[in-house]
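Trainee: coords below, sequence missing:
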């Protein structure tokens, strides 16, 4: 039997989020305090730790290690590679941090970019500190990671910081085990680090001090393009209605909400309701944009221009030292502090985020008046993340800065390396290998050629970073998606098989995987997804496994006169439904909806003759048609989900709970359960004719959809015996629908599961695709 006090040497491989988070410095401090010798080094596969000491001391060290690592670190595994006796007579060895080593197959989780920590923030605000006013201050607990990393392992020489050699003072901090910047790879100061500059809209440098001149321009109503962590942002004074209107016009963003950045939680609370869960989400090191309900009594802020379609506001706190310095003036800067600033993505509408200085001036020169730039290269674009608090738990709606590129762990390894291409809206792609799936940052919509190019360049960059070549490529079942076409080309280039995955099957699995399962019952409600029968699906009850699914229930199909034109103009959808159900709108109602009688006649004939009037089962289209019926749908949709967002906002204004009975639906069976909404349209038309308030009817519809969804889930439970139901799809971003449906499901004896760290919308589809292809 080994003597537990006999000196031994253990070699261990630690994987997880263990690079770029101060993990090696923490090991150095802990091992030194425990009087253990050895060394630690970064490797592409994780962290290699050698420990020397009594076996009992090593065991105790490893037992308590997970409780003492840095806050942003995470240990996934500790594997003992080798153990050997140590010389009991040798002098004690000091614990060292050794130079990093590369390996062929990375297994680590790369840390995300992190918001500035309190210690660094205090330094930049302290006039006596050498980093006072320095906008690129960071340490092992904060700053850029993913967006500056060129190759693994995570060392300064492998990042875009390699162009900034450390000055003696920074080098001393980097080498000092007692300093919080000990081996902080992104550390810098005004003497040795990146610098700001300010240019006009043609890229010509301006002579004024960049920071104070940029703040003055914002106060004067100018549009400022700011190079942030993962790309450019467009910023204006949100109290200046004229500045907001100019930004919207130049960016071609007439209605889509504009996010604002706030100096503090206290300022946010003046304009929006703020729960403890939402405050925690805003303070989280990822610091996403959080969607909040606005206060009706708030004054001064033109909420109708910031978020025209709904009484909500996307808000975030300053994420970097540069953002804090834009809010708070340094000494001798006469521009007063800002409470709020608009901070929206720095891209022309529908195009990818700008990251390069010259590129930004070229693409945003007609949008921004000035450009606040810096000379630290952004290796990968990474937009702001978006989140809500759903039943006091975080739910990510756009997964980007602060959340990527962390991986999703699986219960068992995949059968092969997978590249999954996602969908065309809110695109992400996924890399699946071993027992994990890596989701890319939010790419965006793929309508523009630049967006497809951005998808391919980001994809090839991450494949190279991880040293992977896919064995199979997964794409959506719809052949005309840009992501599908690119996937076909890549499968051909890699000479690997192509797997087509049904859209809602992928949605369902994306929700299940984050709850640790890969099979079950799912409700998937969204706007569209090609079904296996060639029709547009989107209100599906599915019983799924990783390799197959059975469709158990859906909404009865409704025609879309004009196809995609009906999606852009919801009144077409309304007429399409009425052409099937036969009630007619009065000439007065048609006029109120902006529909000419001859238009209604043409659309009705299209439906009746089956001319370019494809059928859709989608729940999203149901909300569009009701929004049109109640007169809140826009004449033409300017951003995804706009009509449904307006309908939800209208429903939230009805406060009399006794006067919001659900719409009537009819359940019928044609091999699967069908939810028929024709009676609800008739009921809604009659109610409007009798003077019913549209808000009451809007809430009634939401109650009707919740009731229908619950009936579908109960049908699934009775058919399969499953009592857990997973909810996925963009329609479940409707917070009012969730508030109505989740209690109904629980009262029916079911256990609903919702998305958390994986978005319910198409941002998460690539995760499900990767699982299908990797298990097939």
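Mentor: Thanks, I have it. None of the values given here were measured: they were computed from a predicted structure. Numbering: from 1, shown residues only.
Trainee: C-alpha from now on. contacts and neighbour counts both.
Mentor: OK.
Trainee: And the strands in the stretch 451-600 of the chain?
Mentor: For the stretch 451-600 of the chain, the strands defined by DSSP state E, counting those that start in this stretch occupy 472-476, 498-501, 520-530, 536-544, 549-555, 558-559.
Trainee: Now do the last one: everything it contacts.
Mentor: In other words, strand 558-559. Residues outside strand 558-559 that contact it (Cα atoms under 8 Å, 6 or more residues apart in numbering): 573, 576-577, 580, 607, 613-617.
Trainee: alright, now check it against this:
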């Protein structure tokens, strides 16, 4: 008897050799029928055969699944047998049945790299763009779904006869029906030019580029999702020149290495961290430096961690091979505040004066995708930036949305999202949307996903801060789609994000970050929130202190120190500390007196921000007096705490406030008595202890910790060490910082949809 089944598979099933895999197991099992991509980027399979044939097919489906593929849903229905004489791969369809994951970009696999290094393989030896069904660019070169060659920027590179034979050979496991394949004869080409457009001709441009780098030149290098700026990581003069040109005086540069062994010369790599480094996602991971540190001190000044990542394309590997140390600075190819360049024209216009030469190729980057950044804090993997390798893999949530939604996220470190059914598709990392070009990138990315999933949103969600440019975009999108605009409090979105990322919809959250617009009009940032998806209650918060001057307080940490000291000291006492510690204020003593006069009037905004507490402590300890990049004072304070011991400090809880002013009384008392390491460690650890002690007053079953400061190792340690057996849950698939806000915004929507 012949049985027939129609199967719809969703997950990561396009761009990973899935259809060729189905073709092979169909022939192994003896079933007839077809496999094809559907317009929603899911895969449809029709099989027919005997009961034995069909059973074997399903067994092989799970036993031999390609390693990059991920099956999330399989829908099977019995149907009537048809007149099939064979099993074939059919042309992709435009009919949408069930949505599926758009494939992210994967690092080059070992097999492809072996071909690149094999002199006996003339078509692919030293070929910078080698890939197969299991590796290479996907999302970054897609114009539209489904993932077929004609829908990508590979459509301008027709396959040569050799690649065609591989593409149509069902026995070629890695290249049969693999959309992105190419070789020297038919694929993208490399070019090397000065930034002024003078073309360099050579048979091996990678060797020439390596020579230029060794001579101290700075290069823009076109990768998968955008341009990097490459420079020596061992030469002080080169790095200082790069910092001056990029106007980036202190912000750390990421280091790309050719192997784990190279990385281990400079940083500590645990077994867990090595697994992350080697993964197909290949993120930048912040690793603790070895002492003494042998790379230039100007790579990541004042920090105890270095951002390290392994090469993820053949081009990177070959370029690193030209450098004696087998490593290079590979930082984002942008100027401060602007998106990373993805075209040669952008480099020539915006990076003129920053780079000397451009090493590029002629394959278009369609979707800009920055490198992902992660770290391990107190044993937890924490995402800092979600980009290449992870985006745009969707996130399944424990609620079902009745209507499609757009969430525009926060303002800084932005990522937006669309939501439908029980899925949230986060955009790749976008950046700071207070810049117009970045805001446009956010809009373009959201529109790409709406088109890919054929959605028309009924709700648009934004942060409550009326000054955010992302809120302006939300208003524009709501008008465009005649959708309802809803605004969500920043820290509520943080804790919802942590909850639904882990499959929960209620609990107690600790939201700790810089500044977010609070329900009372003040700047929140150190909050204990009891919540479900219907409502929330701010039960406790860090002590309110004056917040006079807005963003100036973040740029000049000494201002926040003065504002904290105004809670506990007289004007003369504060002036004495100012002079003794030589605090840096933009307008000196005049500014100090103006701040203190305003505090007396009691007419000012207040803040409960944990980030501003850390800034003020960094200023008091003379660790950082001027912030040149987001989070610098807190990051340097965390670095100083490495190796510190716990001292005697208790931060009291009075009514609904955690009295952070006590920290500054204690700092004055212990100054000169203990090492700065011990003091820095104690402050951060005890902040964590106070936060969890306060959260436990609500008798929670579990506590969610989110916000930018949640990645701080010592605060997180203080929370986890003192949780009294209550489970501490942190985000796992999205950043704890503002890059995860959009997920929480989508989660908030579920309970109000009946009113739409």
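Mentor: Done, it's in. Just so we're clear, the structure is a prediction, and the values are computed from it rather than from any experiment.
Trainee: rewinding a little: which two among the contacts of strand 558-559 of the first structure are spaced furthest apart?
Mentor: 607 and 617 (15.3 Å; Cα to Cα).
Trainee: which of the two has more neighbours?
Mentor: Neighbours of residue 607 of the first structure and residue 617, each counted by other Cα atoms under 10 Å, are more numerous for residue 617; the result is 27 against 24.
Trainee: my read: that one touches residue 536, true?
Mentor: Yes. Judged on Cα atoms under 8 Å, residue 617 of the first structure makes contact with residue 536 at a distance of 6.1 Å.
Trainee: one step back: of the contacts of strand 558-559 of the first structure, keep whichever come out buried.
Mentor: Burial of the contacts of strand 558-559 of the first structure was assessed by neighbour count (16 or more other Cα atoms under 10 Å); the buried members are 573, 576-577, 607, 613-617.
Trainee: can you redo those as JSON lines with distance to residue 321 of the first structure?
Mentor: Rendered in JSON lines, the data for those read as follows (distance: Cα to Cα, whole Å):
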{"residue": "573", "distance to residue 321 of the first structure": "48"}
{"residue": "576", "distance to residue 321 of the first structure": "53"}
{"residue": "577", "distance to residue 321 of the first structure": "53"}
{"residue": "607", "distance to residue 321 of the first structure": "58"}
{"residue": "613", "distance to residue 321 of the first structure": "54"}
{"residue": "614", "distance to residue 321 of the first structure": "52"}
{"residue": "615", "distance to residue 321 of the first structure": "52"}
{"residue": "616", "distance to residue 321 of the first structure": "49"}
{"residue": "617", "distance to residue 321 of the first structure": "48"}
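Trainee: And those, which is closest to residue 433 of the first structure?
Mentor: Out of those, the one with the shortest distance to residue 433 of the first structure is residue 617. That distance is 34.7 Å, counting by Cα to Cα.
Trainee: What is the aligned counterpart of the closest one in the second structure?
Mentor: In the second structure, the residue paired with residue 617 of the first structure according to TM-score structural alignment is residue 608.
Trainee: doesn't residue 523 make contact with its match?
Mentor: Yes. With contact defined as Cα under 8 Å, residue 608 of the second structure and residue 523 form a contacting pair (6.5 Å).
Trainee: list the buried ones in stretch 293-305 of the second structure?
Mentor: Counting neighbours by 16+ other Cα under 10 Å, one finds that the buried residues in stretch 293-305 of the second structure are 295, 298-305.
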